[in-house]
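Novice: Just to be clear, the model below is a prediction. Sequence and coordinates:
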Amino acid sequence: MNRLQRSGPRRWGIRAVFAVVVCLSLTGVPSASAEASDVFWNETGVGVWRYDSTFGVWVDAPGTVPESPFQYRFDYLCLIDNNNFDLACLAATAECNAGQNGRPVRWWWKLVVAGPNDWSRISPDRCVYLEKPEDVLSKIAAQIQTKFQQLPVSPGNAVMQPSPHTLRGAETNFYAEAVEQTFGVDMLGQRVSIVAKPVEYTWNYGDGTSLGPQTAPGGPLPQDRWGEKTLTSHVYSQTGDFPVVLTTHFQGTYSVNGGPALPIPGQGQFSSPPQTISVWRSITRNYADTCLQNPQGQGCPGVAPPP
């Protein structure tokens, strides 16, 4: 008969959790020939874990971060020179009455792989508002990455299984809960909508090791599979309390006055506050009887552990 014992103070409330983890760590992950999957729910919908026989882990991850296949450009309509517009032309274009000195803009798009002249018009025409006819959209484009990094983007939550305690030498599953977020800001007198989408994740496990950036956010494992290796799991080799920090990398798009969604170059990186995980060690001994048969046996409630 196996009884699980721990070193240090007796905390019987979590004994059952540790027993599950130890049992799983002895059982191990499925063999390389296993064909298995598991469905789970998260904040963004339904996901599927599958067993990757090449790496011997359970995975839930896209392959790469997608890049926009489109290019965009704009033209000020009815512009004669940097300071003058054709008034007769303006009278026939979109009305720009949401602010002072509104000017119509026409947007165009094309595929990156298309020819240099294969631009298509985006309807309807939009407006920009400025005191002087200047290239305000280009100025916004030059400032948008800095503005993106300054936004109060929530980095999401770092979830650990088991938590807040785990075992030394066992696989601890980590996964990120991060969602797409939308912000409205004013830039150079224009109304700009910014969308931040999580695309990559970096884990600092607090023991001097880290993982990422990688596209896998991970996902929850049912309790009967705690202890299995995943793309985001980690094995602590020492006991103690460790601060875990999740950094989520966001890609962004922005839209000026309801125009097309334009890509923001680069990424914004946002880190969550440290979360502490306590790593304990376990000792397993074999006994011939149970705690019901021998309540004073080692490892039973109320019995001091051996020195």
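Specialist: That came through fine. Computed from a predicted structure; not experimentally measured. Residues are numbered from 1 along each chain as shown.
Novice: From here on, just use CA atoms for contacts and neighbour counts.
Specialist: Fine.
Novice: and residue 180, how many residues sit next to it?
Specialist: Per other Cα atoms under 10 Å, the neighbour tally for residue 180 reads 16.
Novice: Leaving out chain neighbours, which residue sits closest to it?
Specialist: Nearest residue to residue 180, sequence neighbours excluded (Cα to Cα, 6 or more residues apart in numbering): residue 197, at 4.5 Å.
Novice: what helix or strand does the one you found sit in?
Specialist: strand 190-204 (DSSP states H and E).
Novice: That strand: how far from the chain's middle?
Specialist: In terms of Cα atoms, centre = their mean, to the nearest Å, the gap separating the centre of strand 190-204 from the centre of its chain is 9 Å.
Novice: Next secondary structure element downstream of it?
Specialist: Counting by DSSP H and E, what follows strand 190-204 is strand 210-214.
Novice: Show me what counts as buried in that next one.
Specialist: Neighbour-count burial for strand 210-214, counted by 16 or more other Cα atoms under 10 Å, picks out residue 214.
Novice: ok, which stretches of the protein are helices?
Specialist: Along the chain, the stretches classed as helices by DSSP state H are 15-27, 87-91, 136-150.
Novice: List the buried residues of the second one.
Specialist: Spelled out, it's helix 87-91. residue 90.
Novice: Next: the longest one.
Specialist: Neighbour-count burial for helix 136-150, counted by 16+ other Cα under 10 Å, picks out 136, 137, 140, 144, 145, 148.
Novice: let's bring in a second one:
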Amino acid sequence: MEADAAGVEFPGFTLADLQRLPLPAGEPALEPGNGYVLINVPANVYADAEPVELATDVVGFPVQVRATPARYSWAFGDGAVLGPTEDPGAPYPDLRVTHIYTAPGRYDVVLTTHYSGEYSVAGGPWLPVEGEAEVVSPPVPVEALAARSALVSGAAPS
């Protein structure tokens, strides 16, 4: 265990310490990106989250912390949830994480980013933090619309 010049021992760095840091919320993206989706058609979702390195102080010890997005959870506002999953999803055409709304309405999509962490005390070795810190994004509103098709005679208008 590390000790400072006065003989004070470093108490360790816990999940609660990691959770108190200003970890950024992942950015949820929903495609199509116009705020509307069609019911019964898969809507593509993906997370944009990057690793961060932060400096902090624990009882006088300088601590560097690395937080890495490890998993993602989605709440789609209609009662459906997905995750946590290691796959952040991807922009179209890679439809790796999707959701199908089955009823018209306005919904809020919420992403929770789960960070794994490591810490280094006074330039020492990197040590793991047990557990994952969770950061919830602001909700992204989406409106699910019902569409109908109709056969018409003649050429489509241009």
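Specialist: Structure received. The structure presented is a predicted model; accordingly, all values stated were derived computationally and were not measured.
Novice: quick one on the thing from earlier: I'd like the helices of structure 1 as JSON lines, with distance to residue 233 of structure 1 appended.
Specialist: Output for the helices of structure 1, formatted as JSON lines (distance: least, Cα to Cα, whole Å):
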{"stretch": "helix 15-27", "distance to residue 233 of structure 1": "13"}
{"stretch": "helix 87-91", "distance to residue 233 of structure 1": "61"}
{"stretch": "helix 136-150", "distance to residue 233 of structure 1": "29"}
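Novice: Residue 170 of structure 1: which of these is closest?
Specialist: The minimum distance between residue 170 of structure 1 and these falls on helix 15-27, with 6.2 Å, by Cα to Cα.
Novice: Please tell me which residues of structure 2 that closest one aligns onto.
Specialist: Matched against structure 2 by TM-score structural alignment, helix 15-27 of structure 1 finds no partner residues.
Novice: got it, and stretch 186-204 of structure 1?
Specialist: Going by TM-score structural alignment, stretch 186-204 of structure 1 lines up with residues 57-75 of structure 2.
Novice: now what about that stretch, what contacts it?
Specialist: 4, 10, 13, 23, 47, 49-56, 81-88, 109-123 (Cα atoms under 8 Å, 6 or more residues apart in numbering).
Novice: hmm, back to that, gap between the residue nearest to residue 180 of structure 1 and residue 215 of structure 1?
Specialist: Distance of residue 197 of structure 1 to residue 215 of structure 1, computed by Cα to Cα, to the nearest Å: 12 Å.
Novice: Can you tell me the closest non-neighbouring residue to the equivalent of residue 19 of structure 2 over in structure 1?
Specialist: For residue 19 of structure 2, the aligned position in structure 1 is occupied by residue 149, per TM-score structural alignment. Leaving out its chain neighbours, the residue that sits closest to residue 149 of structure 1 by Cα to Cα, 6+ apart is residue 268, at 5.2 Å.
Novice: what about that neighbour, distance to residue 173 of structure 1?
Specialist: 25 Å.
Novice: Between the two, which has more neighbouring residues?
Specialist: Neighbours were counted for residue 268 of structure 1 and for residue 173 using other Cα under 10 Å; residue 173 has more, 26 against 22.
Novice: Check whether the more buried one really touches residue 235, as I assumed.
Specialist: No. Residue 173 of structure 1 sits out of contact with residue 235 when judged by Cα atoms under 8 Å, with a separation of 9.1 Å.
Novice: Packing partners of the longest strand belonging to structure 2?
Specialist: The residue-count maximum for a strand in structure 2 (DSSP state E) belongs to strand 105-121. Contacts defined by 3 or more Cα pairs under 8 Å, 6 or more residues apart in numbering; DSSP states H and E place strand 105-121 of structure 2 against strand 27-31, strand 61-75, strand 127-136, strand 140-145.
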